[in-house]
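>>> sequence unknown, structure follows:
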């Protein structure tokens, strides 16, 4: 039996799978940020039965070109942290991927620009409401922390990660898996010896 969700479109209560399909079509057609340097190309992964939600920042240039989230060294490390293979990671029935900004925002002097501010107000609440089966949300990066866990807004990412047990097992703040964070991982070995085993065990139970 299908389950109804809170979201309404045109006065009709849609079933969970229909809602996700409808939202996916709507988001993929979004052109709110038509002035993006490479044009709008929303990149995300949604599934009505997903138990795990990964919340990142915004696609980078390589992701924009490929059209696949985390298909890079950062994704390789993230899959290692989760203890899953590529087939499982890209199975939308198991894992949802919802960046704070769906499109590549462009590059500034210090790297990629922040997620576009128009994106979250336009889509985030209704998409999250449709993901009714999610039991664990992985929150990656400053902008994701500020939206999903605003109580940690004044904490550094390191401080927020160290307090991981405060929001566990429903949520977990992660450092970005980018190779740029190799130094952070070496400086904070407790993360891979304490947090990662707990994360992998939880993911096994969920998936």
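On my side now, so go ahead. Only a predicted model underlies this, so the values are computations on that prediction, with no experimental measurement involved. Numbering: from 1, shown residues only.

>>> CA only for contacts and neighbour counts going forward, please
Fine.

>>> quick one: the helices in the chain?
According to DSSP state H, the chain carries its helices in the segments 16-28, 61-66, 73-82, 86-89, 119-130, 142-148, 157-162, 182-187, 190, 196-206.

>>> Buried residues, the longest one. List them.
For helix 16-28, the buried set under the neighbour-count rule, 16 or more other Cα atoms under 10 Å, comprises 16, 17, 19, 20, 23, 24, 27.

>>> which other residues reach it?
The contact list for helix 16-28 (Cα atoms under 8 Å, 6 or more residues apart in numbering) reads 2-5, 7, 41-43, 46-48, 123, 127, 130-131.

>>> Below is structure B, check it against A:
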């Protein structure tokens, strides 16, 4: 059964050590801990970047300030957000990638998406709504859909063009909810005024 295949695949992913044992560059500097949420019935798919330090410790997606902001954006309480039967959370990299010299999180590991994403998505239904957080997640989502024509030169341009992207693919491009984007949100009040009400309505519709 498809559900059984997905459960076996999730177990394989959670035991993955590619970035430590067979890395494409310097190995992951700590023990891998893949963090994701998926099921054969999820109708909302959140495509993020990679877990941060708090998520690496908790083993649960978005257990940090970014998660608080994201749940507010989506209009979801914790119980709904963490209901795997309804919400899939699939970062581009499943493990915390470590930090750079300035204390910022590194980009998602390059080994992860090629190894797992196609196999994983093949065992899942097409979501009613996909939320893409940040440039890597949006670029991958659009390219997978064969819509390179919708790939904007910058994330800002993609978010400005969100209506066209959503109308054609039911993909909502969003900035990452990290505290690092607080300045962007303050400079672009239209995002909260125009995008978030539509986002919350579409999330509710997808999960109804």
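Nice, I can see it. This is a predicted model, so every value here is computed, not measured.

>>> out of the helices of the first structure, deepest packed?
helix 142-148 (a mean of 20; mean count of other Cα atoms under 10 Å).

>>> and that one, how far from the chain's centre?
Offset of helix 142-148 of the first structure from its chain centre (Cα atoms, centre = their mean, to the nearest Å): 11 Å.

>>> Tell me the counterpart residues of that helix in the second structure, please.
Helix 142-148 of the first structure lines up with residues 135-141 of the second structure when matched by TM-score structural alignment.

>>> I'd like the helices of the first structure as CSV, with distance to residue 136 of the first structure appended.
Below are the helices of the first structure laid out as CSV (distance: least, Cα to Cα, whole Å):
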stretch, distance to residue 136 of the first structure
helix 16-28, 18
helix 61-66, 24
helix 73-82, 12
helix 86-89, 14
helix 119-130, 13
helix 142-148, 12
helix 157-162, 15
helix 182-187, 23
helix 190, 21
helix 196-206, 8
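
>>> wait, which of those is closest to residue 108 of the first structure?
Distance to residue 108 of the first structure, taken as Cα to Cα, is lowest for helix 61-66 among these, at 12.2 Å.

>>> That closest one vs the second structure - mean distance after superposition?
Overlaying the second structure shows helix 61-66 of the first structure at a mean distance of 1.0 Å from the equivalent residues (mean Cα distance after the TM-score superposition for the first structure).

>>> Next, the mean deviation of the match of helix 142-148 of the first structure compared to the first structure.
For stretch 135-141 of the second structure, the mean deviation from the first structure after alignment is 1.6 Å (mean Cα distance after the TM-score superposition for the first structure).

>>> Now residue 67 of the first structure. Nearest residue, chain neighbours left out?
residue 43 (6.2 Å; Cα to Cα, 6 or more residues apart in numbering).

>>> That neighbour touches residue 62, doesn't it?
No. The criterion here is Cα atoms under 8 Å, and residue 43 of the first structure misses it with residue 62 at 11.7 Å.

>>> thinking again about what came up before, as JSON lines, the buried residues of helix 16-28 of the first structure with distance to residue 140 of the first structure would be great.
JSON lines is the format used below for these (distance: Cα to Cα, whole Å):
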{"residue": "16", "distance to residue 140 of the first structure": "26"}
{"residue": "17", "distance to residue 140 of the first structure": "26"}
{"residue": "19", "distance to residue 140 of the first structure": "26"}
{"residue": "20", "distance to residue 140 of the first structure": "23"}
{"residue": "23", "distance to residue 140 of the first structure": "23"}
{"residue": "24", "distance to residue 140 of the first structure": "22"}
{"residue": "27", "distance to residue 140 of the first structure": "21"}
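
>>> quick revisit: tell me which of the helices of the first structure lies nearest to residue 174 of the first structure.
helix 157-162 (6.1 Å).

>>> In the second structure, which residues correspond to the closest one?
The alignment of helix 157-162 of the first structure onto the second structure (TM-score structural alignment) spans residues 155-160.

>>> mean deviation of that stretch from the first structure?
Counting by mean Cα distance after the TM-score superposition for the first structure, stretch 155-160 of the second structure comes out at 0.8 Å.

>>> List of residues touching that stretch?
Applying Cα under 8 Å, 6+ apart, the contact partners of stretch 155-160 of the second structure are 134, 135, 151, 152, 165, 173, 174, 175.

>>> any idea which of the buried residues of helix 16-28 of the first structure is closest to residue 195 of the first structure?
Of the buried residues of helix 16-28 of the first structure, the one sitting nearest to residue 195 of the first structure (Cα to Cα) turns out to be residue 20, at 31.3 Å.

>>> What lines up with the closest one in the second structure?
By TM-score structural alignment, residue 20 of the first structure lines up with residue 6.

>>> So what's the residue count around the residue nearest to residue 67 of the first structure?
22 (other Cα atoms under 10 Å).

>>> Which residue in the second structure aligns with it?
Using TM-score structural alignment, the equivalent of residue 43 of the first structure in the second structure is residue 35.

>>> swap in residue 76 of the first structure?
Aligned partner of residue 76 of the first structure by TM-score structural alignment: residue 68.
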